[in-house]
Each structure stands twice: as C-alpha cells, then as structure tokens.
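Peer 1: How does the following fold in three dimensions:
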Amino acid sequence: MTLHALAPNLWHAQHQFSVFGIQASSRMTVVRFANGQLWLHSPIRLTPELQAAVSNLGEVTWLVAPSKMHHLFVGDWQQAFPQAKLYGPRGLARKRPDLTTLQPLPEQALPEWADELLQLPIRGIPAMGESVWLHRASETLILTDLCMWIMGDVPASSRAYASLMGVRKAPNVSRLVRFVTRDKPAARDSVRQMLQWPILRVILGHNTVLEQDAKATLQQALSWFER
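Peer 2: Predicted coordinates for the structure are as follows:
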C-alpha cells in the first residue's frame, strides 16, 4: 500500500483484500491543502508504513467516509490521528455507533474546504449515501462507487465479479448501484450537476483512475441515469 502522486498535492493508495473469495481493491485519496493540512478520502487499512508516508505529507486534519459502504478503516485512522475531524454520510452513525466523533457531511463543502474542493451529494441512492468531490487545482473528480471499472490483469474471481456487475469491459454504473437506486430522476439531476464541473481526471474507488478523455468517458459510463 504505497502512496502514488497523481498531481501536485494529490495522492492515492490502494488496499487489496478478499470478500467471499473475491479479490478486490479499495482506494484512498489524499489531498494536501495550501496550508499543509491533509484531507483523506475513504481511508484504507492502516499500516505503519502508510501512516508514516501520510504523516510526511502534512497534518492529517480531516478523515472522510464518503459513503455508507466505505467506512471500515476510518476508526483506526481516527485513533492514529485523534486531532483529525471525522465526517461521513447521514445514517452512518447508526451503522457505526463506535465512531463517537463522527460528524455528518454537510450538503456543500465546509468553508475550510471550499477553496480546494467542490462537493456534491448524489441523491436518490440512499443505501449508498455517496458524496463526490472535485479537487479544484487538478480538476480531478473523486468518486467511490457511482462508477466502476475493473480492468486489466486481475484475479479470475475479480474478472467474474466485474463481468457480473457489468463493469469489466468499460466504465459503467454497476448492476448493484442500479439495483439500490430508489429515485432515478433525483440521481440523474445530481449526475448532471456533477458533469458541469471541469473534469480532467476521475479517481474511481476501485481499481481504476481515468486519465484519458476522462470526462467524455465518465459521461458515457453514467448514461444509464439518462435512460
């Protein structure tokens, strides 16, 4: 789990794990603000090496669980960085009563984030409660599960799962996300608002970062919401 630079003041790291025999990965994104403070999106499993690498970048000030699906390791990070403020979607506190310092994510970026990040909740998919962000300086969109693409040389179990979910051949809205979407028009409105942002790169929560023709690729991937 090594930190990799994507752009100035923007890094990511991946955690490999197994769920019911399916090999998978999850991604953490780290944003360093102009004042040296760090904003961590979807923290992955904490190791001494990763903790040291992140600490070397600046002061860990905010930990963000971006959805009701991505929160497993935030408690460990909170213990390691007790001064950091922890945010997550509304409803996560019922699922994780152990996260006693958890604060609900607001509708828009906090004032102390707003110069660095745009923020938008994706409505109509309450089981996920996902919010998305745009790193302004690099025009990088940070997603979790709204769009997925399990590409490349991955284990057979991962290929089978990706094919079942419809996210193996190209970026797409997974069949799971389609199934849990309860208000498609509301989700469509959120997606349309997000796609108005200037997007040069897309960080997906699993496996892939879109670097080439990212916005056009994302528009095609999310076209299910328009149907």
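
Peer 1: contacts and neighbour counts: CA atoms only from here.
Peer 2: Noted.

Peer 1: Quick check: Arg94 is in a helix.
Peer 2: Yes: counting by DSSP: H, G, I helix; E, B strand; the rest coil, Arg94 is found in a helix.

Peer 1: That one and Leu102: what is the separation?
Peer 2: Distance from Arg94 to Leu102, counting by Cα to Cα, to the nearest Å: 11 Å.

Peer 1: Looking at these two, which one has more neighbours?
Peer 2: Leu102 (23 against 9; other Cα atoms under 10 Å).

Peer 1: So that one versus Ala24, what's the distance?
Peer 2: Taking Cα to Cα, one finds Leu102 at 27 Å from Ala24.

Peer 1: and what of Met128?
Peer 2: Separation of Met128 from Ala24 (Cα to Cα) stands at 18 Å.

Peer 1: again with Val191
Peer 2: With distances taken as Cα to Cα, Val191 is found 26 Å from Ala24.

Peer 1: With Gly88 instead?
Peer 2: Computed with Cα to Cα, the distance linking Gly88 and Ala24 is 23 Å.

Peer 1: okay, those two: which has more neighbours?
Peer 2: Neighbours per residue (other Cα under 10 Å) separate Gly88 from Ala24, with Gly88 holding more: 26 against 21.

Peer 1: does the residue nearest the centre of the chain sit in a helix, a strand or a coil?
Peer 2: Among the residues of the chain, Thr144 comes closest to the average C-alpha position under Cα atoms, centre = their mean, at 3.2 Å. Using three-state DSSP, the three-state assignment for Thr144 comes out as coil.

Peer 1: Chain neighbours aside, what residue packs nearest to it?
Peer 2: Distance criterion Cα to Cα, 6 or more residues apart in numbering; nearest residue to Thr144, sequence neighbours excluded, is Gly205 at 4.1 Å.

Peer 1: who's in contact with stretch 91-102?
Peer 2: By Cα atoms under 8 Å, 6 or more residues apart in numbering, the surrounding residues in contact with stretch 91-102 are 68, 75, 85-88.

Peer 1: Kindly report the same for stretch 40-48.
Peer 2: Around stretch 40-48, the neighbours that count as contacts under Cα under 8 Å, 6+ apart are 14-15, 26-31, 60, 62-66, 70-74, 76-77.

Peer 1: Okay, and which of these map to strands?
Peer 2: If you go by DSSP state E, the contacts of stretch 40-48 have 14-15, 26-31, 60, 62-64 in strands.

Peer 1: want to put them side by side, so please do this one too:
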Amino acid sequence: MPPLFPADPAPRTVIRALTPNITTVSLPFSRMGRISFGARATLVRLSSGSLAVFSPVPLTAPVRTAVESLAGGDRGGVKYVIAPDIEHHLYISDWKSEFPSAKLLGPRGLPEKRAKAGMTESFDVVFAKSGPEGGKVDEEFDRDFEVEYVAGHPNREVAFLYKPDKVLIQADLMFNLPPEEQYSLAKEERTYGILDKLFAAVTKTEGDMTWTRRFMWYAISRANREGFNKSVRRIDGWDFDTVVPCHGDTMVGDGKERFRRVFQWHLDAKKED
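Peer 2: Okay, the predicted model is just below:
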C-alpha cells in the first residue's frame, strides 16, 4: 500500500499563524496514492499558556520549531494531544513520547483500536456522549473550548470550538477540497484523477451544494440521523467565523456560512432533493 504521508515531510510542510494563538501545520496526505486529501494539525495556545495539539502529524524539525514558537520557547508546553476521531491518531505515540506529561484525548473506540495495533498509551479523556456534559476535560481546557461528540458520525467525530478566537477545529466533519495549501510545496505530488474530482464534488463548501448535502444525508449521517442533526445544531449555535478542516483549505472569515450551507438539510431536519 502506498504511504499516507511523504517519506520526507519536512520540506513539504506549510506552517501558518492562523491567529496569534493558533498555528496550523499543513502537508501532503493521500489515500492509496490516488486521492490527494492533504493533512493538517492544529496547534492552539490556551489562555493559560499551555498548548493543545489536534490531529498530530509527523513531528519534524519545522513542527518542533512551530511548537516552541507558540509556546514561547517552552518545549514542555504541550499539555493536550487530541485525536478528533478514530482516524486522526497515527502520530499520537510520537507526540506522547516527546511530551510525556501531555494528556491524551480521543473518541470512544480509539483506545481499543490502537491497542489491537500494539499501541497501548492510556487515554486520559475518552469522548463518548453528545451534548455539553459529554465534552468535559478539565477546568483549564473547558475554559477555552466547547466540545461536541457528533452522534452517528462513522468516524466518531469530535468537534472543538476555541472560544477566544472563534475558530471551529474538526477533522472529518466537513472537508474543503481541493487541498491547495497542503500541496503548495509539493505541487508535483498532487493527483488530479477521477477519484479526486468525485470526492471534491461531494465535499465542496461553495457553489451547487446538492451532492455535498446528499453525501452528508445518505452516507455520513445514516446511522443516527436524528442524533447527528442535534449535534450539528449544537455546533451551529457556537460563535465561530473560521473553520479548520484536516482535509482541504482553512475557511477563514466565512466558515460559519460555509458550515450552514453544507449542513442545511440537517439544520432543517429535512432533505430537499
């Protein structure tokens, strides 16, 4: 099977100061070597000064530098390492080894999945319940974040709102392909095949949204559409204007509008084919 990440990700990594408190780390990522999704980790400095890392990517020299810069030179400043769903966990072990005092956070089922693969790190918080009470971590984290475990999502998605900067951080709840930023330093490695076009058509956030909404309605939310709708409505009630996805470009300024376009049927609790 072709590798998910480049063999040498460092020169292909884009470090971006999204806000004074948030740095994104974007790089190439593909499935089967045939679909270019891109990958993105998000580093957040809490109001306490501690750092939270969402969707960890390879811990290369540029990433270490970004961590130290956001932490003000404190290499031990990473306090939370977070897998926002059961797929975005591949480098948790490396980050836990580098920052042994960090708390590990992830969704229900991920500790068991990792244990079967021989990865036995203990998780400090496991998200398993939708609604406000299901997203509690500790006083320091809860002060800055709202959390929603998205009911019915096949990847057991957990969405996070960083309240100080009005930024929604999520993994696979919504994409924003194509992955322009993530392949900006490796343009020759990006694929442009039929699978790329098909997946972009069902995950778009602007233009004609019919196929995106159908994909969300019939595929993503089918296991528990009522619960999924409630989770989406709770997220819609959060105050955000920017959305950071793991796959595709960050939606700055108009993130809430794009979110509402993607999830219109779920917000209305009815499809409009």
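
Peer 1: and the residue nearest to Thr144 of the first structure, what does it touch?
Peer 2: Under the criterion of Cα under 8 Å, 6+ apart, the contact list for Gly205 of the first structure reads 26-28, 142-145, 148.

Peer 1: now do Lys136 of the second structure
Peer 2: With contact taken as Cα under 8 Å, 6+ apart, Lys136 of the second structure is in contact with 142, 147.

Peer 1: how much space between it and Val125 of the second structure?
Peer 2: 9 Å.

Peer 1: any residues in contact with both of the two?
Peer 2: Applying Cα under 8 Å, 6+ apart, one finds that no residue jointly contacts Lys136 of the second structure and Val125.

Peer 1: count of neighbours near the alignment partner in the first structure of Asp196 of the second structure?
Peer 2: Aligned by TM-score structural alignment, Asp196 of the second structure pairs with Tyr161 of the first structure. Other residues within reach of Tyr161 of the first structure, judged by other Cα under 10 Å, total 16.

Peer 1: element containing Tyr161 of the first structure, please.
Peer 2: Counting by DSSP states H and E, the element that carries Tyr161 of the first structure is helix 156-165.

Peer 1: and that helix, what does it pack onto?
Peer 2: Packed against helix 156-165 of the first structure by the contact rule (3 or more Cα pairs under 8 Å, 6 or more residues apart in numbering; DSSP states H and E) you find strand 22-32, helix 175-180.

Peer 1: Tell me the buried residues in the shortest one?
Peer 2: Spelled out, that is helix 175-180 of the first structure. Of the residues in helix 175-180 of the first structure, those scored as buried under the neighbour-count criterion (16 or more other Cα atoms under 10 Å) are Val177.

Peer 1: For it, give me the average deviation versus the second structure.
Peer 2: With both structures laid over each other, helix 175-180 of the first structure and its partner residues in the second structure are 5.2 Å apart on average (mean Cα distance after the TM-score superposition for the first structure).

Peer 1: what ranges do the strands span in the stretch 1-150 of the second structure?
Peer 2: In the stretch 1-150 of the second structure, strands defined by DSSP state E, counting those that start in this stretch lie at 14-19, 22-27, 30-31, 35-36, 39-45, 51-54, 78-82, 103-107, 125-127, 145-149, listed in chain order.

Peer 1: Now distance to Val63 of the second structure too, for those strands, in TSV please.
Peer 2: What follows is these, written out as TSV (distance: least, Cα to Cα, whole Å):
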stretch	distance to Val63 of the second structure
strand 14-19	8
strand 22-27	7
strand 30-31	20
strand 35-36	21
strand 39-45	10
strand 51-54	11
strand 78-82	13
strand 103-107	19
strand 125-127	25
strand 145-149	23
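
Peer 1: Out of those, which gets nearest to His266 of the second structure?
Peer 2: When these are compared for distance to His266 of the second structure using Cα to Cα, the nearest one is strand 145-149, at 15.6 Å.

Peer 1: could you point out which element follows the closest one?
Peer 2: Beyond strand 145-149 of the second structure toward the C-terminal end (DSSP H and E), the next one is strand 158-162.

Peer 1: residues in contact with that following strand?
Peer 2: Surrounding strand 158-162 of the second structure, the residues in contact under the criterion Cα under 8 Å, 6+ apart are 84-85, 107, 127, 144-150, 167-171, 173, 235, 238, 240.

Peer 1: do you know how far the aligned residue in the first structure for Pro178 of the second structure is from Ala186 of the first structure?
Peer 2: Matched across to the first structure, Pro178 of the second structure falls on Met151, judged by TM-score structural alignment. In this view, Met151 of the first structure and Ala186 of the first structure are 29 Å apart by Cα to Cα.

Peer 1: List the contacts of the match of Pro178 of the second structure.
Peer 2: Met151 of the first structure makes contact with 168-170, 207-208, according to Cα under 8 Å, 6+ apart.

Peer 1: Can you list which of these carry over to the second structure?
Peer 2: When the contacts of Met151 of the first structure are mapped onto the second structure and checked using both residues aligned by TM-score structural alignment, their matches' Cα atoms under 8 Å, the preserved contacts are 207-208.

Peer 1: hmm, back to that, out of the contacts of stretch 91-102 of the first structure, which comes closest to Leu3 of the first structure?
Peer 2: Gly75 (20.1 Å).
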